[in-house]
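[1] got a sequence here, can you build the structure:
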Amino acid sequence: MTPRLLVVTAVAAERDAVVRALSSRPSEHPLPGRRMALRTPTATVLAAGVGPAAAAAGTAAALASAPYDLVVSAGIAGGFEPVARIGSTLVADAIVAADLGAEGPEGFIPVAELGYGTSAHRPPPELSRRVAEALGAEYGPLLTVSTVTGSAERAAELIKRHPGAVGEAMEGFGVAEAATAHRVPVLEIRTVANPVGPRDRASWRVPDALDALTEAFTLLRKQPDLLDVGDPHE
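    Below is the predicted model of the structure:
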């Protein structure tokens, strides 16, 4: 039976962190475009690549190849302090294209205000809230950027434009665009590896964030009514 859940990450380390929580016996699953996903009894997990374009292309390929009931954009992220600290879990109430638009005399103009599409996708509110509560997650807008924030000034600008934002990553909006085009609901779940702000690689805690990602999906697996991510072979 085809798993009903599609999980899309950027890179293999994130994919593997999710798969570790779902099954000890994943199988390789080829997708169009010479992409390879890992399949567990209840989920297909794809590392689609970095950035919104790669995420959208990979998600669209997977959705065109088989029916799915839910798509989850998952991985690690930067967190907006003090709300989202390193190691915490984030669930999106809105998946926002934070830098898709134009610069004008008075500042940034989102693409939606330009009349060229949407600037945000809304996950199913009841489902996303329940998932956030189950994971003990921070719940708020998750921003998708094409360039990772590297200064305090940029972080402050994003918070001013998107009050309540809990984190930023590079793929969620691309995943959501593809899911919406296929009329499949979408969630975004991330764990925090670093604070959004001045770029300081020494402060990043990527292994800790990947462990937290595994733990988040382990909690979901133990509550199969949420996403149907239980492994029937365990």
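
[2] all contacts plus neighbour counts: C-alpha atoms, from now on.
    Fine.

[3] burial measure for Phe173, as a count.
    Phe173 has 30 neighbouring residues, counting by other CA atoms under 10 Å.

[4] er, Met36 I mean
    One way to gauge burial is a neighbour count; for Met36, by other CA under 10 Å, it gives 17.

[5] I figured Ala178 was touching Pro52, is that so?
    No - counting by CA atoms under 8 Å, Ala178 stays clear of Pro52, with 10.2 Å between them.

[6] this protein: strands as residue ranges?
    Under the criterion DSSP state E, the chain contains strands at 5-9, 27-31, 35-39, 43-47, 70-79, 89-97, 101-104, 107-110, 120-121, 138-144, 167-169, 186-195.

[7] run this one through as well so I can compare:
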Amino acid sequence: MNNLLQPFQLLLVAATTVELQPLLQHFGATENPSLPGMPGLEFTTPQCRVVVCITGAGILHTAYHVSNALQLQHFTLAVAAGIAGSFTPKLQIGSIVEVCRQQMADLGAENHRHFIPIEQMPFYNPNLFPYRNGCLYNPNPGNLLFKEQLPCVTGITVNTVSGRKSTIQLRRKLYEPDVESMEGAAFFYTCLMQQVSFAEIRAISNFAEPRNPLRWNIPLAINNLCRFLTRFIEQLPAQP
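    Purely as a prediction, here's the structure:
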């Protein structure tokens, strides 16, 4: 019997290197052209091998690169990480959250008066696996590997980030979201279809409000995100 402990295999997914830059520098990540992503990066700790997949922003890039990564090798856990906008004052800028439910918020049709979500269209089955009532759920939220308990929130995924009052009001009414991103639902869908354990971790960089970059704090969000991820990675166990 082989009693040697195997390294924990972690897939860390982000839209941009900027969102993970402090972490990549801390662990001395190196580029590996054979790994998936734009670029593909990796680093190791005594207990863990981390493959960092930079997908590019948006749903299409995320779905392709995450699917590619999951087909190349087995991962113990996949974690999507990045910044997000908050729809609620309960989540202040700099807060770290775990997104436990995801939904596409701009997929559907329009009539002469308003937007029709895809879930309300007659040909769509909102309970076709892996959906439940049109939503994607993490079946194991609050992963025990996260020693720090994070708020479990509802996310929406969009092609166009909310920046107009009318758009924000509509999305609040239809989906009651806590946060929004441009990649989360694609990550959820891919991991659920590939039957891989996963988690989505976001740091709040701004509020969902009429677009005003002067009120954003992206550096704070990135630093807080990378501090959390660093603590998480450093305490991961080796695998029997």
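
[8] any idea what the TM-score is?
    Here the TM-score of the superposed chains, computed with TM-score structural alignment, normalised by the length of the first structure as the reference length, equals 0.82; 222 aligned residues with a CA RMSD of 2.7 Å.

[9] coming back round to it: nearest to Leu158 of the first structure, out of the strands of the first structure?
    When the strands of the first structure are compared by CA to CA, strand 138-144 sits nearest Leu158 of the first structure, at 8.7 Å.

[10] mean per-residue distance, the longest helix anywhere in the second structure to the first structure?
    The longest helix of the second structure (DSSP state H) is helix 218-234. Once the two structures are superposed, the average separation between helix 218-234 of the second structure and the matching residues of the first structure is 1.5 Å (mean CA distance after the TM-score superposition for the first structure).

[11] tell me the helices and strands packed up against that helix.
    With contacts defined as 3 or more CA pairs under 8 Å, 6 or more residues apart in numbering; DSSP states H and E, the secondary structure elements packing on helix 218-234 of the second structure are helix 21-27, strand 77-86, strand 198-207.

[12] ok so, going back, wait, which of the strands of the first structure is closest to Ala212 of the first structure?
    Nearest to Ala212 of the first structure, of all the strands of the first structure, is strand 186-195, at 6.3 Å by CA to CA.

[13] show me what Val66 of the second structure aligns to in the first structure.
    Taking TM-score structural alignment as the criterion, the aligned counterpart of Val66 of the second structure in the first structure is Thr59.

[14] dump the residue contacts of that match.
    Each residue near Thr59 of the first structure by CA atoms under 8 Å, 6 or more residues apart in numbering is listed here: Val8, Ala48, Val175, Ala178, Ala179.

[15] could you rerun that using 10 Å?
    6-9, 46-48, 53, 71-73, 174-179, 182 (CA atoms under 10 Å, 6 or more residues apart in numbering).

[16] cool, Gly79 of the first structure as well?
    Counting by CA under 10 Å, 6+ apart, Gly79 of the first structure makes contact with 85-90, 138, 142, 165-169, 190-197.

[17] before we move on, what about Val184 of the first structure?
    Val184 of the first structure is in contact with Leu63, Pro67, Tyr68, Asp69, Leu70, Val71, Ala176, Ala178, counting by CA under 10 Å, 6+ apart.

[18] measure it to Gly33 of the first structure for me?
    As for Val184 of the first structure, its distance to Gly33 of the first structure is 21 Å (criterion: CA to CA, to the nearest Å).

[19] and what of Phe108 of the first structure?
    35 Å.

[20] go on, Glu14 of the first structure?
    Separation of Glu14 of the first structure from Gly33 of the first structure (CA to CA) stands at 20 Å.

[21] who has more neighbours, the two?
    Looking at Glu14 of the first structure and Gly33 with other CA under 10 Å, you find the greater number of neighbours at Glu14, namely 24 against 10.

[22] just give the closest residue to the more buried one, not the sequence neighbours.
    Here the nearest residue to Glu14 of the first structure in space, its sequence neighbours aside, is Gly75; by CA to CA, 6 or more residues apart in numbering that works out to 5.4 Å.

[23] thought that neighbour was touching Val18?
    Yes - between Gly75 of the first structure and Val18 a contact is recorded at 8.4 Å, counting by CA atoms under 10 Å.

[24] shared neighbours of these two, anything?
    Here Gly75 of the first structure and Val18 have Val7, Val8, Thr9, Leu210, Ala212, Leu213, Thr214 as joint contacts, going by CA under 10 Å, 6+ apart.

[25] please name the residues that touch the fifth one.
    Residues touching Ala212 of the first structure, when contacts are defined by CA under 10 Å, 6+ apart, comprise 17-18, 75-76, 86-89, 190-193, 206, 218.

[26] recalculate using a threshold of 8 Å.
    Going by CA under 8 Å, 6+ apart, Ala212 of the first structure touches Gly87, Ser88, Thr89, Thr191.

[27] also the third one?
    Applying CA under 8 Å, 6+ apart, one finds that Thr9 of the first structure lies in contact with Arg15, Val45, Leu46, Ala47, Ala48, Gly49, Ala55, Ser73, Ala74, Gly75, Glu171.

[28] which position in the second structure pairs with the third one?
    Right, the one you point to is Leu46 of the first structure. Alignment of Leu46 of the first structure against the second structure is given by TM-score structural alignment, with Cys53 as its counterpart.

[29] and its match, how far from Pro39 of the second structure?
    From Cys53 of the second structure across to Pro39 of the second structure, the span is 7 Å (CA to CA).

[30] ok, Phe232 of the second structure next?
    In this view, Phe232 of the second structure and Pro39 of the second structure are 23 Å apart by CA to CA.
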